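J.: Quick one: sequence plus predicted model below, questions after.
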Amino acid sequence: MANKKTHENRHLKRFYYTVDHAVEKPFNWQQMWRLLRYLKPYSKTYLPGAFIAMMVSTAVRLIVPILIGKVAFDIVIAHEDTTMLTYMVIGIGLLYLLSYIGNAFRIKWVNILGQNVIYDLRQHLFSHIQRLSHRFFDSRSGGSIIVRIMNDTNSLQELFTNGIINLLMDIVTLIGIIVILLVLSPKLALAIMVILPIMFYISTKLRRNIRRSWQDVRIQQSRMNSHLNESIQGIRITQSFSQETANEEYFDGVNTDNFKSWRIATKKSAMFGPFVEMSNALGTIILIAYGAYLILLGEANGGIAIGTFVSFGFYVGMFWEPISRLGQMYNQLLMAMSASERIFEFLDEEPNVVDKRDGVDLPEMKGHIAFDHVKFSYDTERTALHDISLSIQAGQTVALVGHTGSGKSTIANLISRFYDPTKGAVKIDGHDVRDVRLQSLRSQISVVLQDTFIFSGNIMENIRFGRPDATDEEVMEAAKVVGADDFIQRLANGYETEVEERGNILSAGERQLLSFARALLADPKILILDEATASIDTETEVKIQTALKRLLKGRTAIMIAHRLSTIRESDNIFVLENGKILENGNHDELMNQQGEYFELVKSQFQMLDAM
């Protein structure tokens, strides 16, 4: 028992910072209308066709019971009119054929409509997320984002493929039945419908609980998918530390929560069906009892004919069917509302870094970078940079060194404008980066990270990602310059070799070489190397250093490195600590000062000697 409690506490703790929370809200009709606006592009094509087809099939369903009751019993049987019987049978047959054609087209058009709407919604969501700032991704796991794009969007598919048209069909059917019943016999109609207010009151009470339950289902699915994504991405770490059993136990907890949420939601939703069946039973009892009395009373004394009673029997059976479906439809709407809330939460996110309305394109860079009293914080609790002022001349190669968390990568992020300074300004060639358009800025900057990302596809496509319009020859030349061509040629299919997800068939050093080729193919004016040689062995590093001497000529380069041997040739070295610049100068100048840089170099040599 104690172990279970510990497991549950760990399970809760792991999701302490999740962004998904159950929220108690009323049904948001404004949000529903917002969702329905995705139907607008199809309002002149598939939607009208589906609506007309639905009206045709609904009209047939409403006409046939009158033909069977009033014509068959009150005319054909009463007067033994076989000719009328023949006409009636042929007429009903033709009506059912018309209904079949209408239903066929309705199903076809609503499915095309639904698939198009889901495509548009998913495309809109993905495109929006692509343009959100880094702060958005800092606080959300990849799994939770995938859930919004895939699962939550898929949960709206039933609503758009069948739900909306079926909702209209059921409403039209209900209104038609009520009108026909009131015309046939107001007394009997009112007697049967007396239970509707009771049914409405009880069903209203169920709505809030049902909606919260489906909202919780979405949250648990998001958590489970986040954990799955994390587990699959980190499987090598899990196996290297022999934590498979612990991970299975943890997944069991997440899976159990998901199972419980589904069980509770479906249990509450299932209560509506039997309730409607009970209402149907009560309506049938009232029909038989009071309807029989009205037949015995006779039409002359305010009663009804047998044909009217028969028609009533058909319509009462039809009456509770759309009510039951409307209950199910309401559950579907609740699920759709939970999903749409989560989708619109992302769509309502605004990027922190955006182009100004009067932003201009940055001219071709020379590469001069200046930080003017820059202060920056990722959050309110910790300042990453304190009043940083520095100048990097065009064509210079500078290095940023310091302990982890000293602010090196933050400076690189501000140059690419992944974040905006809290105070001060970052300028390139005298232009404040906030005044120029992002595309014109980032298209002239290349960044190579320590944790390089290789996309699924072949090697040629991965290198060309830096410049999609590059020729095969240009791609191969970039690979040769950084020393990647040697290992690529040794692969079975050379540049056409499929690298699989995240470049799994390649070593860490080979992936890094590809990222170098990708960055250099883009021909940037500013090149940022953020621990870019950390995953490369000494022999490969020598090759890259030789290539970089040629490639960095005429470019501004910012090198971030813990391995100080890679930055000895830099024109200027900035030593940072706790978001402040302690000292700067070239390697020889800093060594002569015997300050913080001197201590860093000495400590690294001591570590090498100890090895």
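T.: Sure, I can see it.

J.: only C-alpha atoms for contact and neighbour calcs from this point on.
T.: OK.

J.: Which is the succeeding secondary structure element to the longest helix anywhere in the chain?
T.: Criterion DSSP state H: the longest helix present in the chain is helix 82-130. Later in the chain than helix 82-130, the nearest helix or strand by DSSP states H and E is helix 134-138.

J.: Give me the contact list for that next one.
T.: Contacts to helix 134-138, defined as C-alpha atoms under 8 Å, 6 or more residues apart in numbering, come from residues 351-352, 418-419.

J.: one more structure, for comparison:
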Amino acid sequence: MRETVWRGRFDEKSDDDSPIDEKLPRRREARELLFSLLRPFRVTVAVLAVIVVVENAARLSVPLLVQRGIDHGIPPIAEGGPARELALVVAALCAVVAVQAVGRVVFLKRSGQVGQKVLLELRRRVFRHFGRLDVAFHDRYTSGRVVSRSTNDIDAIQELLQNGFDSLVTAVLTMFGTAILLVVLDWRLGLMCLVAFPILVLLAAWFRTESAKTYREVRDSAALVIVQFVETMTGIKAVQAYRREERNQEIFDGVADRYRDINEKTFKLVAVFMPGVKLVGNITTGVVLLYGGYRVLQGDMTIGTLTAFLLYLRMFFEPMQEITQFFNTFQSASSALEKLAGVLARPPAIADPPRPVALPRVRGEVRFAGVGFEYVPGRPVLPGLELTVPAGQTVALVGTTGAGKTTIAKLIARFYDPTAGAVRLDGVDLRDLAQDELRRHVVMVTQENFMFSGTVADNIRFGRPEATDAEVVAAAQAVGADRFVATLPDGYDTDVAKRGGRLSAGQRQLIAFARAFLADPAVLILDEATSALDIPSERMVQRALRTVLADRTALVIAHRLSTVEVADRVLVLEHGRIIEDGPPAELIRGDGHYAALHDAWVRSLV
């Protein structure tokens, strides 16, 4: 039974099945992304490649020097002659070891610097791009997957940059270098050893193919574990309030089990590949030792040559372990890079025009000209809205849930673009404005009133980071927030804690109003800004509301009609259409929808 539960969850959240997620394969985009990150360092990368070649050449020369010392340095000493040849060999050996050590130090230092710069640029790109993507994307792309892309996937790429390429280059140079040297040392033994090479190639090809498929599943499963964990911990209050601990634990157990199973598959692949390589290597070494020993006894080969041959043979098979590790790292990083490339390749649905129109002076007139909009094709939310809000007017939008109120607000803020018609600011289509300019003139305050980590002052100046302390205090005073700020332990320097947890709902609302007041937009949108407040807090906010709305165009969305009282005009919406329009006092005297809503609200207060 549990299998069905968690597999359904898995299928629902799977990156591959998601209609908005990165589609596989993204190999071309992943390669382009990697090359673009490394392009600024191509000279350094070329120098590092030379260092690796020199370092490995020094390492490969060690067995040859050992052979020289055994065959040409020791015999003269044994016969009572000078030790000059052996001294030269030892000196050369010390020199190549020093070259190898210095090369390794330089490589690790420089490659580490390049790797960290690449990762920094990648993190910046991912963060910047997530910030540019439209609200519709973030509505459907879970926060857990965002976390997975920016942490888990980048960590996999970091491991590749730190160890992967170095291991691969070293292993390839060692394998081909030793293969050549084996043939040069003794062509008969060399060709005998190279018989094992096709077997190793087949093993490596099999491992690469299987691990590529497995590691994509690993990345998907890892993302699901993060998604479930983040969603549960973010909504822990709701989880505990509705006694969902066991259910969420069951779901988490399911995705965690899947993650374990897929990781076990990777271990099984390694369990076949590594012993297979060792088996081939040990058999080859045994054959070489028998045949080489026989030839030494026959006088066809020197002991030094056989010793060098065995050392090179060990070098020949050792890189297979490094190649295996590289495949593990590479497949993990490749899958992660494909995920990131998929996100980075996704263009924002809301983009700046090629030639933005400048608005030297904004009055704040808003006009909906035949605006149609639908979240789901074929299901219109706004069938063709015609609406003009003169500059400086405060308009309240009321109506049942799903009437289109918040959709109107999101279209004015350009979180979405209309599917038909146009939304205009002072006669200019919002799609013809640069987003930076639009956001400077249009601000939306929602009921969430999100508080960011930092102080009260930091949160007030969120929309104007350059604002002075005096301007921050003035904004707080204008909306009446200075009274409660004065009671905080450190005043404006008080840390608001996670998501403003140190503040009450009313206090967070006042800070949001102070933030909007300081930003000083021409058009202000309040979406259910007082819905979460109790009566005393609402009255406190109502006083601030009149100050915030003064001298600017405002749209107020509210279920509480006490908030509507500040409006110059009320629009009653139903199914995306305006069914009543007029001053609140005039509509109350009538017998329409707003009058009925007002009467019901008054009776609820008794």
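T.: Arrived safely, thanks for sending. What you are looking at is a predicted structure, and each value in this text was computed from that prediction instead of being measured.

J.: Quick TM-score on the pair, please.
T.: Aligned and superposed, the two chains score 0.94 in TM-score terms (TM-score structural alignment, normalised by the length of the second structure); 598 aligned residues with a C-alpha RMSD of 2.1 Å.

J.: Compare the contacts of helix 134-138 of the first structure and tell me which is most surrounded.
T.: Counting neighbours by other C-alpha atoms under 10 Å, Tyr419 comes out on top of those with 21 neighbours.

J.: what does that one align to in the second structure?
T.: Taking TM-score structural alignment, Tyr419 of the first structure has Tyr416 as its aligned residue in the second structure.

J.: Excluding covalently adjacent residues, which one is nearest to its match?
T.: Distance criterion C-alpha to C-alpha, 6 or more residues apart in numbering; nearest residue to Tyr416 of the second structure, sequence neighbours excluded, is Lys410 at 6.3 Å.

J.: where exactly do the helices run in the stretch 251-400 of the second structure?
T.: For the stretch 251-400 of the second structure, helices defined by DSSP state H, counting those that start in this stretch occupy the ranges 303-317, 319-344.

J.: quick check: the first one aligns to which part of the first structure?
T.: Translated: helix 303-317 of the second structure. Residues 306-320 of the first structure are where helix 303-317 of the second structure lands when matched by TM-score structural alignment.

J.: what does stretch 475-486 of the second structure give?
T.: The counterpart of stretch 475-486 of the second structure in the first structure, using TM-score structural alignment, spans residues 478-489.

J.: Quote the end-to-end distance of that stretch.
T.: End-to-end distance for stretch 478-489 of the first structure, by C-alpha to C-alpha, to the nearest Å: 14 Å.

J.: buried stuff in it?
T.: Neighbour-count burial for stretch 478-489 of the first structure flags 478-479, 481-485, 488 (criterion: 16 or more other C-alpha atoms under 10 Å).

J.: Nearest to Glu577 of the first structure among those residues?
T.: Closest approach to Glu577 of the first structure among those (C-alpha to C-alpha): Val482, at 32.0 Å.

J.: Tell me how far the closest one lies from Ser377 of the first structure.
T.: 36 Å.

J.: Now for the corresponding residue of the first structure for Asp426 of the second structure: which residues touch it?
T.: Correspondence of Asp426 of the second structure to the first structure, assessed by TM-score structural alignment: Asp429. The contact partners of Asp429 of the first structure, by C-alpha under 8 Å, 6+ apart, come to 365-369.

J.: In CSV: those, plus neighbour count.
T.: Listed next are those as CSV, based on neighbours: other C-alpha atoms under 10 Å:
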residue, neighbour count
Met365, 18
Lys366, 16
Gly367, 24
His368, 20
Ile369, 22
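
J.: and which of those residues is nearest to Ser141 of the first structure?
T.: Using C-alpha to C-alpha, Ile369 comes nearest to Ser141 of the first structure of the contacts of Asp429 of the first structure, at 33.0 Å.

J.: May I ask you to confirm that that closest one is in contact with Gln393?
T.: Yes. The criterion here is C-alpha atoms under 8 Å, and Ile369 of the first structure meets it with Gln393 at 6.5 Å.

J.: Counting neighbours, which bits of stretch 175-192 of the first structure end up buried?
T.: Using 16+ other C-alpha under 10 Å as the test for burial, stretch 175-192 of the first structure gives 176-178, 180-181, 184-185, 187-189, 192.

J.: So which bit of the second structure is it matched to?
T.: Using TM-score structural alignment, stretch 175-192 of the first structure corresponds to residues 176-193 of the second structure.
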